[in-house]
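Student: Sequence first, predicted model second:
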Amino acid sequence: MRRKLIAGNWKMNGLSEEGLRLTEAIVERRLRAMEHGSEDAESCELLICPPFTLLAQIRPMLGGTGVSLGAQDCHPAASGAHTGDISAPMLADLGCAYVIVGHSERRQNHREDDSLVQAKAQAALDAGLTPILCIGETEDEREAGKTQEVLRRQLSGSLPELKSGEATSLVIAYEPVWAIGTGKSAKNEDVREAHASVRSFLEERFGAELAREARLLYGGSVKPETSASLLAEDEVDGALIGGASLKAEDFWAIAISCP
């Protein structure tokens, strides 16, 4: 069984006080559930991905809580003359377990192509981090019937090379660009179809065992009122959440909707 992963991408939000307050509220809910032996405490893995500026402050708050720490991006090189960038080993040194790579906002606003995303994903693996590799089509591409083509192209160019036993070190987030921050969310059947296509591609490239073990998330205007139905889908192994992760009550409501 693939354990569900509920990941919060805070994006460029949160100064110290509000970021620490949000973390405290999430941790309190998780610890309360653990103390009462609630199934909610272990039904899924929780992950928060704050801005770089908050990672060091938040790390000590998460010990023993079952909430993991992640980052929103990394540089493909381990070190060097890259002013303003953050490497995967630096993130690991800060206690991160995950890093998001290839988010559509990075692909569009920073012109990141598949080869750069692949290099970042490989850097994450080399540093002992689990990359959350984002893929997704635009609205124009979906209307043109090119969703499957786009996803396969992005996977082909963005996936790092994986060896036997590394499937659990890969998370792929299907985030249709037209659903991110728009309030629109893909229908369950659309997500099911996209995830089945991704799983099929993984099997073709890496074999059936790895394809079964890799976790596939959905992201794009995930809300508490719709998450239970989405997370009940066999091919949906969790969610990558944007806006709803900035409210502890919404983030927790999505987390406990895991079947």
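Tutor: Noted; the coordinates are in hand. Model, not experiment: these values are computed from the prediction. Numbers count the residues shown, from 1 in each chain.
Student: contacts and neighbour counts: CA atoms only from here.
Tutor: Will do.
Student: Tell me which stretches of the stretch 1-150 of the chain form helices.
Tutor: Secondary structure of the stretch 1-150 of the chain (DSSP state H, counting those that start in this stretch): helices at 16-35, 55-58, 88-93, 104-109, 114-126, 139-143, 147-158.
Student: Nearest to Thr168, out of those helices?
Tutor: Closest approach to Thr168 among the helices of the stretch 1-150 of the chain (C-alpha to C-alpha): helix 114-126, 11.1 Å.
Student: got another, please set it beside the one above:
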Amino acid sequence: MRRKIIAGNWKMNMTPSQAVALVNELKPLVATDEADVVFCVPAIDIIPAMEAAKGSNIEIGAENMYFEESGAFTGEISPSMLTDVGVKYVVIGHSERREYFAETDETVNKKVKKAFEHGITPIVCCGETLTQREQGVTIDFIRQQIKIAFLDVTAEQAAAAVIAYEPIWAIGTGKVATTAQAQEVCAAIRKCIAEIYDQATAEAIRIQYGGSVTAASAAELFAQPDIDGGLVGGASLKPDFGKIVNYK
């Protein structure tokens, strides 16, 4: 039985002082023994958020990471910088990173491999545009993203990874894929992992749904056989995130 993982992606929100206040507000609301709870926060918030989360069930993750150890890469954050402060999760390949900051399937693959080298669990994002869905190429497109993201990644590493399926047309729009649509794609992702590796690896990997997840939609989405939690955007900045985490 795969353990649910529910992660908040704060995006470019919350100053360090606001982050501390939000963590303190959410700590009692997200307390649970039945799921892993991760707050993926802006880099400047990682250390204060970790201090605020001490003694709780909250893990603090990063929203991005570069694929080099160090060097002349102004503005980037290395994996060793993250591990030095105790980061265990990092979001990789979010559609906003791909759209605004020129991330590609190939750079996503480099980041995934580098995260595993440092013992950081990647939350690997994939998702289609509205045009791609309307043209019936969703599954083909997602399979391409997954196959390249996991190139040269071992089965043991893949089993420990998290994949977040986020239809781009549902991110921040208030639109949510139907439960059937979300389950269909997450099942296809699991099938793709089985083809790359084996059934055991596919059964082990955790697959989230993301895209305007709310307290009202969480229970039905997370009850699906191939959806193992959610990557939550705007709702993770509000008290309602507690209702998503404790969805039952």
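Tutor: Thanks, I have it. Given the structure is predicted, the values throughout are model-derived calculations rather than measurements.
Student: What would you report as the TM-score here?
Tutor: Remark: TM-score between the superposed chains equals 0.97 [TM-score structural alignment, normalised by the length of structure 2]; 248 aligned residues with a C-alpha RMSD of 1.2 Å.
Student: Name the stretch among the helices of the stretch 1-150 of structure 1 that sits most buried.
Tutor: Among the helices of the stretch 1-150 of structure 1, helix 114-126 has the highest mean neighbour count (mean count of other C-alpha atoms under 10 Å), at a mean of 23.
Student: How much space separates the residue nearest the centre of structure 2 from Lys248 of structure 2?
Tutor: With distances taken as C-alpha atoms, centre = their mean, Ile123 lies nearest the centre of structure 2, 3.9 Å away. Noted for Ile123 of structure 2: a distance of 24 Å to Lys248 of structure 2, by C-alpha to C-alpha, to the nearest Å.
Student: What of Thr138 of structure 2?
Tutor: From Thr138 of structure 2 to Lys248 of structure 2 the distance is 30 Å (C-alpha to C-alpha).
Student: again with Glu156 of structure 2
Tutor: Applying C-alpha to C-alpha, the value for Glu156 of structure 2 to Lys248 of structure 2 is 31 Å.
Student: Equivalent analysis for Phe241 of structure 2, please.
Tutor: When distance is defined by C-alpha to C-alpha, Phe241 of structure 2 is 13 Å away from Lys248 of structure 2.
Student: Same question for Thr179 of structure 2.
Tutor: Separation of Thr179 of structure 2 from Lys248 of structure 2 (C-alpha to C-alpha) stands at 16 Å.
Student: Compare those two (neighbour count), which wins?
Tutor: Taking other C-alpha atoms under 10 Å, Thr179 of structure 2 and Lys248 do not tie; Thr179 has more neighbours (17 against 10).
Student: quick one: the strands in structure 1?
Tutor: For structure 1, the strands defined by DSSP state E cover 4-9, 44-49, 67-71, 98-101, 130-135, 171-174, 215-219, 238-241.
Student: now what about the third one, what contacts it?
Tutor: In other words, strand 67-71 of structure 1. 27, 30, 45-52, 55, 59, 62, 91, 95-100 (C-alpha atoms under 8 Å, 6 or more residues apart in numbering).
Student: Check the mean deviation of it from structure 2.
Tutor: Taken over the aligned residues, the distance from strand 67-71 of structure 1 to structure 2 averages 0.6 Å (mean C-alpha distance after the TM-score superposition for structure 1).
Student: Could you pull up the contacting residues of Thr23 of structure 1?
Tutor: So Thr23 of structure 1 contacts Ile58, Met61, Ala248 (C-alpha under 8 Å, 6+ apart).
Student: oh sorry, the question was meant for Ser221 of structure 1
Tutor: Taking C-alpha under 8 Å, 6+ apart, one finds Ala179, Ile180, Gly181, Thr182, Gly183, Lys184, Ser185, Ile241, Gly242, Gly243, Ala244 in contact with Ser221 of structure 1.
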